[in-house]
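Engineer: I would like the atomic coordinates for the input below:
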Amino acid sequence: MLDTATAATFLRPERLLQTQPSAIEILREDTLLSASLWINVALAGLAILLFVYMGRQVETPRSRLIWVATLLVPLVSIASYSALLSGLTIGTLEMPAGHALAGEEVFSPWGRYLTWTFSTPMILLALGLLAGTDTAKLFTAITMDVGMCVTGLAAALTTQSYLLRWAFFGISSAFFLVVLYVLLAEWPDDAARAGTADIFGTLKLLTVVLWLGYPILWALGTEGLALLDVTITSWGYSGLDILAKYVFAFLLLRWVADNEDVVASPPDGATVSGGAPADD
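Structural biologist: Just a heads-up that it's a prediction; the model follows:
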């Protein structure tokens, strides 16, 4: 039998934890999982170089603001995905009772929510500027978007209650509905007045369809019902990020660069901070 001192040494918490692979070990041992993150680092880097080149001749203030907001999307992404790969913003979480993987340690790349918290408001800022919307609508869309991402993170990190995970998911979805309302009901009229309705309609449709994929993937993936494993879930998020960020940004910047005169013109009936039309 082990004496008391030996048993205490053998059963120390740090020794017991060694029996479970760390998040960074899981990432390093799963080539497909790590590739789902590396592809975003590579494409974000290429996007940064491309967008800098595309914006080199953009001169008017509104066009340059759209360009800077759009450029920040891959800049945030490359920083955030690098943090994921370094192990800084990943971990393992024990799923609560009621979850399909209850009691198991599940790989959690929670840093993705930081990516979305800082990058998706830039997407909405660029879209709002393109539509020529007023300050109140722009503020509403961006703050609701941040609320959506933060409560989504809470849903992903909650481990004491399966019901509470879904409660946070519901709150996040409620924030998302407000964002969808602004995109679908408010900004199209603004874009029509600004003369950017065609490109706004394309980008709005792309954004709405792809952003709807995120809560669906959460519900089906390891954080929700666990119908999809962690690698498939990670690739799903990465694929959505590639289309919703880099493809979106390329289409937007190409149009702005070719139609800077339209973007520079004040929208008909433009408002100042949601108030009365500005004076000529």
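Engineer: okay, CA-based contacts and neighbour counts for the rest of this
Structural biologist: Noted.
Engineer: so who does the spatially most central residue of the chain touch?
Structural biologist: The chain has W116 as the residue nearest its centroid, 2.4 Å off, counting by CA atoms, centre = their mean. By CA atoms under 8 Å, 6 or more residues apart in numbering, the residues touching W116 are C149.
Engineer: ok but it is inside a strand, no?
Structural biologist: No - with DSSP: H, G, I helix; E, B strand; the rest coil as the criterion, W116 is assigned helix and is not in a strand.
Engineer: here's the other one to compare against:
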Amino acid sequence: MTEWWLWMYIAAMAGGVVLFARWRANPRGVPLSEYRVAIAIPLWSGSWYLVMALGGGRTEVAGHLLYWARYVDWVVTAPLLLVALTLTATHSLPGRCWGLMSALIGTTVVVIISGLAAELTSDANTRYTLYTVGVLAFLAVYGLIWGPLHAHVRRQPKEIVEVYREAALLLSALWVGYPLLWLIGPTGVGLIGSSTTSLLFVVLSILSKVGWSIVDLGRLRSLSDRGRLIVA
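Structural biologist: Okay, the predicted model is just below:
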């Protein structure tokens, strides 16, 4: 059953690549850089899930099965999602807030590396200490999204502000699922098994990658349809 869900994920990522490539051919005023990011996310993620579906990307560590390919996926796609969110936040501004974008990416990498390091240790105290570090970094990411990045958004037309708030709220809600699944899965307290955890990660990842990009790009494209999209 686990392998079936992995193939479903690969199909969803492939569908995302095709959809965003078609949208890129008719960008409707949305910068091509946003389409490139949207395409790169499912392309990279789907490739690593293909590795897992074929039996790779996993190893036995500390009494449980570690899907290390997930972390290789996340360490690239999570920053790319934040790049996409930052591009929306600065959509009609002359600058792209590279410093803030770098801070978001760096903090997100800390979150992911902390989760991986926690999975690699067999000592419970060390594991939960590393998990706590990751959660604190995770909260810092939220602080940047809803603090300084949100402040940049408010300099734009209200339609762009609405798009950003919807996209940021959706991403924030979906991303909460990752530390929760880590905690209740085999890596944490073990309330759910490895197969169930894999299934839930698949569903959550489809929603937070392809699903989120459809909402973000779709809303920007709809503004163009109404003649309200302003490109810097």
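Engineer: please state their TM-score.
Structural biologist: Their TM-score after superposition, calculated using TM-score structural alignment, normalised by the length of structure 2, is reported as 0.90; 222 aligned residues with a CA RMSD of 1.7 Å.
Engineer: tell me the counterpart of the residue nearest to the centre of structure 1 in structure 2.
Structural biologist: Aligned against structure 2 by TM-score structural alignment, W116 of structure 1 finds its counterpart in W74.
Engineer: compute the distance between that match and T88 of structure 2, please.
Structural biologist: 21 Å (CA to CA, to the nearest Å).
Engineer: over to I160 of structure 2?
Structural biologist: Counting by CA to CA, the gap from I160 of structure 2 to T88 of structure 2 is 8 Å.
Engineer: same question, L43 of structure 2
Structural biologist: From L43 of structure 2 across to T88 of structure 2, the span is 21 Å (CA to CA).
Engineer: between those two, point out the one with more neighbours.
Structural biologist: Taking other CA atoms under 10 Å, L43 of structure 2 and T88 do not tie; T88 has more neighbours (25 against 19).
Engineer: my guess is K245 of structure 1 contacts P74, does it?
Structural biologist: Yes - using CA atoms under 8 Å, K245 of structure 1 is in contact with P74, at 7.4 Å.
Engineer: and the equivalent of V215 of structure 2 over in structure 1, how many residues sit next to it?
Structural biologist: With TM-score structural alignment as the criterion, the equivalent of V215 of structure 2 in structure 1 is L251. The burial count assigned to L251 of structure 1 is 13, neighbours taken as other CA under 10 Å.
Engineer: please apply the same query to the one 5 residues further on.
Structural biologist: Other residues near V256 of structure 1 number 25, with proximity taken as other CA under 10 Å.
Engineer: buried residues, the helix or strand encompassing it. List them.
Structural biologist: Secondary structure from DSSP states H and E places V256 of structure 1 in helix 248-258. Across helix 248-258 of structure 1, burial judged by 16 or more other CA atoms under 10 Å covers 248-250, 252-253, 256-257.
Engineer: was I right to think G236 of structure 1 contacts L217?
Structural biologist: Yes - using CA under 8 Å, G236 of structure 1 is in contact with L217, at 7.2 Å.
Engineer: more neighbours, those two?
Structural biologist: Neighbours were counted for G236 of structure 1 and for L217 using other CA under 10 Å; L217 has more, 22 against 18.
Engineer: please give me every residue in contact with the more buried one.
Structural biologist: Taking CA under 8 Å, 6+ apart as the test, what L217 of structure 1 contacts is 233, 236-237.
Engineer: and with 10 Å instead?
Structural biologist: By CA atoms under 10 Å, 6 or more residues apart in numbering, L217 of structure 1 lies in contact with 223-228, 232-234, 236-237, 240.
Engineer: name the member of the residues you listed with the most neighbours.
Structural biologist: E223 (28 neighbours).
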